[in-house]
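J.: Got a sequence here, can you model it:
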Amino acid sequence: MEKEKVFQQLFSMSFTPMLVMNMDGDIQILNEACCHLFKTTEERLLSCNVFEEPKRFFIEKHEVEPLRKQEEEVVLLKKKVDQQFPMHIHIQRTEGDIPLLVVQWKEFSSSIEKQEEVIRKMKQYKQFVQQSQDAFIVTREGRIQYLNPAGVKLLGGEKKEEYIGRPWLHFIHPEHLEIVKERMVQLMNGMSVRPRVDVKLLTKKGVVIIESSATKIKFEGQDAIQYIIRDVTDRKKYDEMASKSEKLTMVSKLAAGVAHEIRNPMTAIKGFIQLLKASKQYNEEYNDIMLEELNRVESIIQEFLTLAKPKIENSYHPKSLNQIIRHVTLLLDTHANYKNCRIINEISDEITIFCEENALKQVFINLIQNALESMSKGTVKVTVEKRNEYGMVIIEDEGCGIDEQSLARLGEPFYSTKQTGTGLGLMISYRIIEQHQGHISFASKVGVGTKVEIALPYIKEPVNIS
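T.: Reported below is the predicted structural model:
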C-alpha cells in the first residue's frame, strides 16, 4: 500500500503528461500535466476514449496492437500542426491480472527527421532481437531482466515470465560457475574480457553447451550485462564425431604405412634367406644386408611406439631451454663438421621451461639433423629468445628449401622429403611439442632455405632448475 501511495504522488506531481488506460482505450487515471497538454479538465478527459479521438491524443488503435502480443512498449513520433518540434509518445504495458497501458507524451527540441531515424533504428533492433535465432539475455545485479523468445526456448520454458527476476547463475553448470562469475565482475568494472567462451548451461531440456558473448550496456537507465548466446551442443557432438573419425582414419593410415614400410625390408630378407638356403653357403654380404634391413624394421617399430607413447606428467621438470640447446648443438657439431657445415647459437635471454628434457632433445636433434641433411655445406643458425609468453627456438638453414605443396604435408605419417625418410620423426616432434602446450611452424623458399620456429611456454616466476 505504501508503494502505491508513493507511485500515485510521483504520477500526479510529474511534469511529463501521463495517463493510464485499459487495452480498449478507456482512460482510468491521468495527471495534471496531461490536463495542461490537452487544455481541458480531468473530468472531461476521464470520459474520453483514446482510440475514438486519434486527432486529440495522436494514437491510433492499430499502433498499440503489438502490446496485445509480446511487446512490452511502443514508441510513436507525432507532430501537431501548431508545433515546431515532434512529440515522442511512449506507451508501456503493465503486468497484472488486468493489463493496463501507461502513456507518456514528451516534446523534443530536434527535427522530426532525426527523431524518426532514431525510432526507426530502435524498432529495427527490437525486431532483430525478437526474431533472432540467437538468445538475447539481459541481467542486472545477477538477475535476469529480459530475454527474447530464443532465450526462452534455450532455457526450455514457454513464457519469459518464468525467468524474469531469477538469478542467472542458477542456470550455469557448476563446472563453469567461477568463470562466469569472474567475467561478470570484470564486465561491470569496465574491464575487457574474452569475446566468446563456451559454457555449459542447465536447462529444462538438460545440459546444453553454449557459445556466449557478453557486453556491458545500459538497461532502463542502469548498468547491466547483455549476453548473446548460441546453442552449439549439436555442433560440439558433430565435432567430436568428426575428431573420432579423423583419428580412425589416421590409425588406418598409420597401420597401412607401417605395413608398407616393414614389408619392403621383410621382402628383401626373405629373398636373401631363400638364396642362402638354395646355395647352402655362408655369405657375409647377404648377412650384412639382412642385418641392415632388420635394423630398419626395428627403427620403424621404435618410432611408431614413441608416437603411441602417452604423455607422463610427473616426468616434467623445470629446465633451462638455453642449456638444452647448447647440449644438442654440441652433440651435433661433429656431424656438422663432417658435412662441411657449422652450427651457430644466438641465445639472448635465459629461459626456463617446464618439460621432459629428453623428449625435447629428441625434437631439436631431429630438426637440426634435417637442416644439416638439406645442405652440402653452409650454416645452421639456432636462436633462442623470448616472444610474448613463449620461449622461441628458431632453426634456420641454407639448404635446398621445400616447395609449398610439400610444406603443407609436413607432419603427415610416412610423408618425407628425404628419399629414405619415413615421416614419423617429424610427426613425433609435432606430438611432443603439443604435449608441452607449444607449437611448431615452418617457412621455406626453394633454393634459399628453411626456417623452423618452435614456441614453448616459459616459466615467469623464478624456480630452482633440477
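
J.: CA only for contacts and neighbour counts going forward, please
T.: Fine.

J.: in this protein, which spans are helices?
T.: Chain-ordered helices for the chain, with DSSP state H as the definition, fall at 2-13, 32-38, 42-46, 54-57, 112-131, 149-155, 177-188, 233-279, 284-308, 321-338, 357-373, 404-409, 424-435.

J.: could I get the ones you listed as CSV with mean neighbour count and distance to Ile459?
T.: Conversion of those to CSV gives the following (neighbours: other CA atoms under 10 Å; distance: least, CA to CA, whole Å):
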stretch, mean neighbour count, distance to Ile459
helix 2-13, 12, 60
helix 32-38, 17, 69
helix 42-46, 14, 76
helix 54-57, 12, 71
helix 112-131, 14, 46
helix 149-155, 21, 42
helix 177-188, 15, 24
helix 233-279, 13, 32
helix 284-308, 15, 27
helix 321-338, 16, 11
helix 357-373, 18, 15
helix 404-409, 12, 31
helix 424-435, 20, 16
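
J.: Following up with a second sequence; could you model it the same way so I can compare the two?
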Amino acid sequence: MIRNKEGEVEKIVAVGRDITKRKQAEDELCATKERLESFIKNNGDAIWVIDRDEKVVETNAAFDKLFQWKSEEIIHQLLPITPPNLAQQTRELHDQVLSGQSVIGFETVRLRKDGSLVDVSTTLSPIHDTTGHIIGIAGTCHDITEKKQAEQMLINSEKLSIAGQLAAGIAHEIRNPITAIKGFIQLMKSGVSEKKLYYEIMSSEIERIEMILSELLILAKPQLIHSDRKDIRNILSQVTTLLESQAILSNVEIITECEPDLPPILCDQNQLKQVCINFIKNGIEAMSLGGTLLIQVKTQNENSLILRFIDQGCGIPEDIITKLGQPFYTTKEKGTGLGFMVSKKIIESHNGTINVFSKDKEGTTVEVYLPTFN
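T.: The predicted structure is shown next:
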C-alpha cells in the first residue's frame, strides 16, 4: 500500500511471479515419491534400506514375507538377516557399496527369523544425499531356492548320463583283473605251487579294481561344496585313470603335460573332477577315428593357471560355439547338452573362466582359467 501525507491509501503496488515451473516440479517430485513408495511397497522382491551404521531405515512387505520380520520389529535395529559365518563377507560387501560401487546379482544365503536359511540373489546400491554423500545402502533380493534345486537336478542328471556312458569302459577294465583272479584261484585249487606269487598278483589286481571303483563313486557323491588346497596334477591323474579304458576302446591316447612347481588351487575336488571328466569325454567322443588328447597345465600369472584340453576331433562349427552351455542343445546324437553347462557353472563358482576355440574338422581346444592359492 502507498499512502499520502494524510496517511490514506492512494495506491496498491502488486508484484506477481510465475511459479508454474516450481509447482510442476513439486507435483512431479510428489508423484515420483508416490511412485517410488508404491514400487518399494508392492515389489515382489524383498527390499530394505539401511544407514551407514547398518541399522534398518525401511523394509517392504516382501521382506517381511521372505525373512519373517515385521518392519516395526527391526526398524532402527541392525539388519538381522546375515548368518554369523557370513558376517565378514557381508561387511566387505557393505564396505564396497559405501565406497560408491554397486553389487549386482550376488548369490548367497540369508537367515530367516526362525533360523532357517534361504538361497537369495542380492543387489546392493549406495544411497546419496543432495550433496552427493553416501548416507546408506539400498538392498534387494529374491528367493532363488527353486533355481538352485533345478541346477542340482541338472547336475544329478548329467552325472547319471556320464555314469551310463562310462559303464562299458568300466566293465571292460574291471573284467580283465577279475578274469585273472578267477584263473589264479583255479590254479591254486588244483594244487599248483608259487601260490605267494599268485597272491601278490591277485592283490595288485584287486587294488586296481578298488581304484577304478573309488573314482567312479565320485559321480554318485552329493555335490557338497568343500573347498581345499589341491594339486591339479593329482586331480588329472585320478581322472585319467578313470577314463583310460574308454580312451583305449576309442583308440585315443591321453597325454598330460604339466609345468613343474605348479601352485595349488582352492577348489572342491569332486566338482573339479566332474569338469575334467566332461571335457576329456567330449574330446574322446570327438575323435571317432582315434587320435591324441593333449592336456596341458601352465601358470598364466602369479594368481592363476590355465588348463587346456586339446583334441584332434571333428571340431565345432563357429555358429554352434556361441550356443554352448544352453541346456539340451547338443551336436551329439544321444547328448543332453548339460555337460558343458554344468562344467561352466562349476568353473564360475570357483571364480574361474572358460573359453572354447575350434575349427570345423580340425579339433577343439577348451581353456579353463582357475585362480591359484599362494
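
J.: Can I get the helices of the first structure in JSON lines including distance to Val207 of the first structure?
T.: Conversion of the helices of the first structure to JSON lines gives the following (distance: least, CA to CA, whole Å):
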{"stretch": "helix 2-13", "distance to Val207 of the first structure": "40"}
{"stretch": "helix 32-38", "distance to Val207 of the first structure": "52"}
{"stretch": "helix 42-46", "distance to Val207 of the first structure": "53"}
{"stretch": "helix 54-57", "distance to Val207 of the first structure": "50"}
{"stretch": "helix 112-131", "distance to Val207 of the first structure": "24"}
{"stretch": "helix 149-155", "distance to Val207 of the first structure": "10"}
{"stretch": "helix 177-188", "distance to Val207 of the first structure": "14"}
{"stretch": "helix 233-279", "distance to Val207 of the first structure": "9"}
{"stretch": "helix 284-308", "distance to Val207 of the first structure": "34"}
{"stretch": "helix 321-338", "distance to Val207 of the first structure": "44"}
{"stretch": "helix 357-373", "distance to Val207 of the first structure": "40"}
{"stretch": "helix 404-409", "distance to Val207 of the first structure": "39"}
{"stretch": "helix 424-435", "distance to Val207 of the first structure": "30"}
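
J.: And these: which comes nearest Tyr458 of the first structure?
T.: Closest approach to Tyr458 of the first structure among the helices of the first structure is made by helix 321-338 (8.9 Å; CA to CA).

J.: The closest one - contacts with which helices or strands?
T.: Helix 321-338 of the first structure makes packing contacts with strand 341-347, helix 357-373 when contacts are defined by 3 or more CA pairs under 8 Å, 6 or more residues apart in numbering; DSSP states H and E.

J.: can we see that at 10 Å?
T.: Using 3 or more CA pairs under 10 Å, 6 or more residues apart in numbering; DSSP states H and E as the contact test, the elements touching helix 321-338 of the first structure are strand 341-347, strand 352-355, helix 357-373, strand 378-387, strand 390-396.

J.: Of all the ones you listed, which one comes closest to Gln130 of the first structure?
T.: Shortest separation from Gln130 of the first structure across those is recorded for strand 390-396, at 45.0 Å, computed as CA to CA.

J.: The closest one: average distance to aligned residues in the second structure?
T.: Once the two models are superposed, strand 390-396 of the first structure sits on average 3.4 Å from its counterpart in the second structure (mean CA distance after the TM-score superposition for the first structure).

J.: any idea how far the nearest residue to Leu249 of the second structure once chain neighbours are set aside lies from Thr179 of the second structure?
T.: For Leu249 of the second structure, the nearest residue in space outside its immediate sequence neighbours is Gly169; the separation is 7.3 Å by CA to CA, 6 or more residues apart in numbering. Distance, Gly169 of the second structure to Thr179 of the second structure, using CA to CA, to the nearest Å: 16 Å.

J.: do the same with Thr353 of the second structure
T.: Remark: distance between Thr353 of the second structure and Thr179 of the second structure (CA to CA) = 44 Å.

J.: cool, and Gln149 of the second structure?
T.: Distance from Gln149 of the second structure to Thr179 of the second structure, counting by CA to CA: 43 Å.

J.: next one: His142 of the second structure
T.: Applying CA to CA to His142 of the second structure and Thr179 of the second structure gives a distance of 57 Å.

J.: Neighbour count for the two, which is higher?
T.: Relative neighbour count places His142 above the other of His142 of the second structure and Thr179, with 20 against 12, counting by other CA atoms under 10 Å.

J.: returning to that earlier point: can you tell which of the helices of the first structure is closest to Ala224 of the first structure?
T.: Comparing these by their distance to Ala224 of the first structure (CA to CA), the top pick is helix 177-188, with 7.7 Å.

J.: Which residue numbers in the second structure does that closest one align to?
T.: Using TM-score structural alignment, the residues of the second structure aligned to helix 177-188 of the first structure are 87-98.

J.: mean deviation of that stretch from the first structure?
T.: Following superposition, stretch 87-98 of the second structure is found to deviate from the first structure by 2.3 Å on average (mean CA distance after the TM-score superposition for the first structure).

J.: and that stretch, how far from the chain's centre?
T.: Per CA atoms, centre = their mean, to the nearest Å, the displacement of stretch 87-98 of the second structure from the mean C-alpha position of its chain is 20 Å.

J.: Many thanks, I have nothing further to ask.
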